[in-house]
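Chemist: got a structure for you, letters missing:
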């Protein structure tokens, strides 16, 4: 969607564009209400500030929509399509990496009680696996901070992909 159109559409349509970026109602409402934006850069800057910080409840709600790393969502939603694209660096046919990711996901979920989240776009499967293994040594509070940052990065990358000048 062009920025000019995003700036002028009905609020409900703007929310529909924003929600797949990250399903955090406060963030979606803040960005929607701040329109119009003079540039894509100003939109991204505002969106970044509005995402700082995400509350623990917002993080939990947003994580409900994220698949495990290595799992390919099959739904036809905008969010599922974005997730498939972001995980393009994870080759499901590489059984060694797939098994290591599955094992790491289980260990992570057991320790932290949520799915492992990382901005996968631009990262290779070995990089993701190394990050997963490293983050397993974090404390819950350290991991909370990292997960919120990863959500912000994902939201901004997705927003950047759906809005053009």
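Modeler: Received, thanks. If you're wondering where the values come from, they're calculated on a predicted model, not measured in any experiment. Numbering: from 1, shown residues only.
Chemist: contacts and neighbour counts: CA atoms only from here.
Modeler: OK.
Chemist: who touches residue 79 in this structure?
Modeler: Contacts for residue 79 (C-alpha atoms under 8 Å, 6 or more residues apart in numbering) come out as 20, 21.
Chemist: give me the nearest residue to residue 46, chain neighbours excluded.
Modeler: Spatial nearest neighbour of residue 46, excluding adjacent residues (C-alpha to C-alpha, 6 or more residues apart in numbering): residue 31 at 7.2 Å.
Chemist: wait, the one you found touches residue 47, no?
Modeler: Yes - look at residue 31 against residue 47 with C-alpha atoms under 8 Å: they come within range, at 6.1 Å.
Chemist: and for residue 2, the neighbour number?
Modeler: With neighbours defined by other C-alpha atoms under 10 Å, the count for residue 2 comes to 11.
Chemist: repeat for residue 9
Modeler: Residues contacting residue 9 under the criterion other C-alpha under 10 Å number 13.
Chemist: secondary structure element for residue 22, which one?
Modeler: Using DSSP states H and E, residue 22 sits within no helix or strand.
Chemist: before we move on, what about residue 115?
Modeler: Residue 115 belongs to no helix or strand, assigned by DSSP H and E.
Chemist: ok, it touching residue 107?
Modeler: No - counting by C-alpha under 8 Å, residue 115 does not reach residue 107; the two are 9.9 Å apart.
Chemist: looks to me like residue 70 is in a strand.
Modeler: No - under DSSP: H, G, I helix; E, B strand; the rest coil, residue 70 sits outside any strand and is assigned coil.
Chemist: one more to weigh against that first structure:
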């Protein structure tokens, strides 16, 4: 199911007013972190924020020790699982996730087609897609939640070895910490791309 995320953030001052609602904050949090109601509830209680950077810093402080922040295990999993699967169908991704996961914009796809045949691109994309689907299943079977990584402009094919290594060499607790911290890296990157203070 596709979730419609906003494409702009309201001024942070609007979220600090007495008339601001939890839903107002949820709209901003969805753009930065994907929909995560337990996170929104904790952040709403932490207002006011001087900037979106401070909101992200506060989020990182909350999730660095989720038990201390009062999150239940189910809430931690809900926050992690709010992110789409890497390699998910385009229809299931927010506008920012599409870009982050390396789906090409139409003009970029046309330029790439001029350099390679469509068949080569298609075969490569199909193999990457199949690998990501398989690895998502393996990861979720082992750890019980979705794989999250800060893609940081890498092609989806470059994520395959990262997933393989984390499936092979990590633990549930390490993966939870990595997922939560990478969510903050993703949010900071999104904020920078939105050019908002």
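Modeler: Received the coordinates, thanks. It should be emphasised that the depicted structure is a prediction, and the values quoted were computed from it without experimental measurement.
Chemist: overlay them and tell me the TM-score.
Modeler: Laid over one another, the chains give 0.74 as their TM-score (TM-score structural alignment, normalised by the length of structure 1), with 162 aligned residues with a C-alpha RMSD of 3.1 Å.
Chemist: still on that earlier bit, if I look at the residue mapped onto the residue nearest to residue 46 of structure 1 from structure 2, how far off is residue 60 of structure 2?
Modeler: The alignment partner of residue 31 of structure 1 in structure 2, by TM-score structural alignment, is residue 43. Here residue 43 of structure 2 is placed at a distance of 11 Å from residue 60 of structure 2 (C-alpha to C-alpha, to the nearest Å).
Chemist: please apply the same query to residue 96 of structure 2.
Modeler: For residue 96 of structure 2, the distance to residue 60 of structure 2 - C-alpha to C-alpha - is 20 Å.
Chemist: isn't residue 104 of structure 1 up against residue 132?
Modeler: Yes - here residue 104 of structure 1 lies in contact with residue 132, judged by C-alpha under 8 Å, at a distance of 6.6 Å.
Chemist: on average, how far is the helix or strand the residue nearest to residue 46 of structure 1 falls within from the matching bit in structure 2?
Modeler: Using DSSP H and E, residue 31 of structure 1 sits within helix 25-33. When structure 2 is superposed, helix 25-33 of structure 1 averages 2.7 Å from its matched positions, counting by mean C-alpha distance after the TM-score superposition for structure 1.
Chemist: quick check: buried residues in that helix?
Modeler: Counting neighbours by 16 or more other C-alpha atoms under 10 Å, one finds that the buried residues in helix 25-33 of structure 1 are 27, 28, 29, 31, 32.
Chemist: touching, residue 154 of structure 2 and residue 102? I think so.
Modeler: Yes - counting by C-alpha under 8 Å, residue 154 of structure 2 touches residue 102, with 7.2 Å between them.
Chemist: among the two, which residue is more densely surrounded?
Modeler: Shown here are residue 154 of structure 2 and residue 102; by other C-alpha under 10 Å, residue 102 has more neighbours (17 against 12).
Chemist: what is the neighbour count of the closest residue in space to residue 66 of structure 2 that isn't next to it in sequence?
Modeler: Distances taken as C-alpha to C-alpha, 6+ apart put residue 76 closest to residue 66 of structure 2, at 7.2 Å, once the chain neighbours are dropped. Neighbours of residue 76 of structure 2 under the rule other C-alpha under 10 Å: 19.
Chemist: trace residue 76 of structure 2 over to structure 1, please.
Modeler: The equivalent of residue 76 of structure 2 in structure 1 is residue 59 (alignment by TM-score structural alignment).
Chemist: which helix or strand lies directly C-terminal to the helix or strand containing that match?
Modeler: Assigned by DSSP H and E, residue 59 of structure 1 belongs to helix 56-63. Where DSSP H and E defines the elements, the next helix or strand beyond helix 56-63 of structure 1 is helix 78-86.
Chemist: buried set for that following helix?
Modeler: By 16+ other C-alpha under 10 Å, the buried positions in helix 78-86 of structure 1 come out as 79, 80, 82, 83, 84, 86.
Chemist: and the helix or strand hosting residue 110 of structure 2, what other elements does it pack with?
Modeler: Secondary-structure assignment from DSSP H and E places residue 110 of structure 2 in helix 106-115. Packing contacts for helix 106-115 of structure 2, counted by 3 or more C-alpha pairs under 8 Å, 6 or more residues apart in numbering; DSSP states H and E, involve no helix or strand.
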